[in-house]
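Engineer: compute the structure for the input listed below.
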Amino acid sequence: MTPAPQLLPVIVVMGVSGSGKSTVGGLLAERLGVPYAEADDFHPPANIAKMSAGHPLDDTDRAPWLDAIAGWIEERAGHGGVVSCSALRRRYRDRLRRDAPDLFFLHLDGSPELIASRLAARMQHFMPSGLLASQFEALEPLEPDEAGAVVPVDGGARQIAERALAALPGATGR
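Structural biologist: A predicted model of the protein is given here:
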């Protein structure tokens, strides 16, 4: 008798800007053989313009963005997928998991100094490094009742992706 295939959860790769969400998320999706979505692609143009001008988003700005990401997550439920999303506050994570209770969060975590150095080296992104402090201030770490894991971001992208892969539920044998 063959065991039933394990359903893959949808994974949210979260963290502050510059933590490696897009790079690690893409590598993770590739390894798992599931689709990848970049949360920045869900922002309406007004949000991008606001951040490009150096202004942080407020909850009103984030609401349609989170709803769009949550819609993608709901479509992928039971089939697996990886989406990058800052998901800095508990209430944002609660919104994402409202219709997808099996959602799993991978929090890419590093010191403000490490993240700032990576952000300074990054080119062609609308998020100015001046907003990094506000992201660290807004960050609410995963709570014990949230399905997820913290993944340190020291090292190279592939090393971080391997750590992320190992942190997933049922990671043995992947």
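Engineer: CA atoms for contacts and neighbours, from now on please.
Structural biologist: Will do.
Engineer: residue 63: neighbour count?
Structural biologist: 12 (other C-alpha atoms under 10 Å).
Engineer: which of the helices or strands spans it?
Structural biologist: Following DSSP states H and E, one finds residue 63 within helix 59-76.
Engineer: in that helix, what's buried?
Structural biologist: Across helix 59-76, burial judged by 16 or more other C-alpha atoms under 10 Å covers 65-66, 68-70, 72-74, 76.
Engineer: reformat these into a markdown table and put distance to residue 167 next to each item.
Structural biologist: Output for these, formatted as a markdown table (distance: C-alpha to C-alpha, whole Å):
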| residue | distance to residue 167 |
| --- | --- |
| 65 | 27 |
| 66 | 25 |
| 68 | 26 |
| 69 | 23 |
| 70 | 22 |
| 72 | 23 |
| 73 | 20 |
| 74 | 22 |
| 76 | 20 |
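Engineer: specify which member of those is nearest to residue 121.
Structural biologist: Of all the buried residues of helix 59-76, residue 121 sits closest to residue 65, with 26.5 Å by C-alpha to C-alpha.
Engineer: one more to line up against the first:
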Amino acid sequence: MQHSPTPHVVVVMGVAGTGKTTIGPLLAARLGVPYAEGDDFHPRANIAKMSAGTPLTDEDRWPWLDAIGHWAHDRAGLGGVVSSSALKRAYRDRLRAAAPGIVFVHLTGTRELIEDRMSHRTGHFMPTALLDSQFATLQPLAADEAGVEVDVSGEPAEISERAVAALGALGPDRP
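Structural biologist: The predicted structure follows:
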């Protein structure tokens, strides 16, 4: 894949368990840009709340999104990949306000597949019990949002290759 003269920041988004933390670094490596784990931007209070099985409110999310947006802004022209659930249009709008060139890769899959993956992962604070609230909150990318949807069935290498191909199909002014 050829890089555009001004690399964009790619936000790997989707509900918990879609593989953002797995696909993000693979995609970053393929694009030749750094990766940032979105969960690392969460304040401790957010992690405690989610660990207890309590969904975050919009007010909980704003500082987290602002921190990701700041990182993306600092990467403008340099490129990067960051993970963020970015479930609502308002969240993506907030990220775009901080870094207008952001492009989204929305990882999608069946609820059954995602729940199965979540039930087998270890060391993550997000319980499977919050998956329903994630799907209820999700607003898929709209036609006017720069981004692509990528199915998460298959192996991580396959998924990341689908993401690279989908981003390439966006045209020369995209990553």
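Engineer: care to give me the TM-score?
Structural biologist: After superposition, the two chains reach a TM-score (TM-score structural alignment, normalised by the length of the first structure) of 0.94; 169 aligned residues with a C-alpha RMSD of 1.5 Å.
Engineer: circling back: contacts for the helix holding residue 63 of the first structure, please.
Structural biologist: 10, 39, 42-44, 47, 81, 83, 92, 95-97, 99-100 (C-alpha atoms under 8 Å, 6 or more residues apart in numbering).
Engineer: can you show me the helices along the first structure?
Structural biologist: 21-32, 45-52, 59-76, 90-97, 112-121, 132-138, 157-167 (DSSP state H).
Engineer: against the second structure, where does the longest one fall?
Structural biologist: Under TM-score structural alignment, helix 59-76 of the first structure corresponds to residues 58-75 of the second structure.
Engineer: distance from the matching stretch to the middle of the chain?
Structural biologist: Remark: stretch 58-75 of the second structure is offset 12 Å from the chain centroid, using C-alpha atoms, centre = their mean, to the nearest Å.
Engineer: any idea how far the nearest residue to residue 79 of the first structure once chain neighbours are set aside lies from residue 35 of the first structure?
Structural biologist: What sits nearest to residue 79 of the first structure in space, not counting adjacent residues and going by C-alpha to C-alpha, 6 or more residues apart in numbering, is residue 8, at 5.9 Å. Counting by C-alpha to C-alpha, to the nearest Å, the gap from residue 8 of the first structure to residue 35 of the first structure is 12 Å.
Engineer: need the residues touching each of those two.
Structural biologist: With C-alpha under 8 Å, 6+ apart as the test, residue 8 of the first structure and residue 35 both reach 80-81.
Engineer: just want to know which of these two has more residues nearby.
Structural biologist: Ranked by neighbour count (other C-alpha under 10 Å), residue 8 of the first structure and residue 35 place residue 8 first, with 20 against 17.
Engineer: who touches residue 33 of the second structure in this structure?
Structural biologist: 78-81.
Engineer: in JSON lines, list those residues along with distance to residue 51 of the second structure and neighbour count.
Structural biologist: Listed next are the contacts of residue 33 of the second structure as JSON lines, based on distance: C-alpha to C-alpha, whole Å; neighbours: other C-alpha atoms under 10 Å:
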{"residue": "78", "distance to residue 51 of the second structure": "34", "neighbour count": "15"}
{"residue": "79", "distance to residue 51 of the second structure": "32", "neighbour count": "25"}
{"residue": "80", "distance to residue 51 of the second structure": "28", "neighbour count": "28"}
{"residue": "81", "distance to residue 51 of the second structure": "25", "neighbour count": "31"}
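Engineer: about what we covered before: average gap between the helix holding residue 63 of the first structure and the second structure?
Structural biologist: Compared with the second structure after the fit, helix 59-76 of the first structure shows a mean deviation of 0.5 Å (mean C-alpha distance after the TM-score superposition for the first structure).
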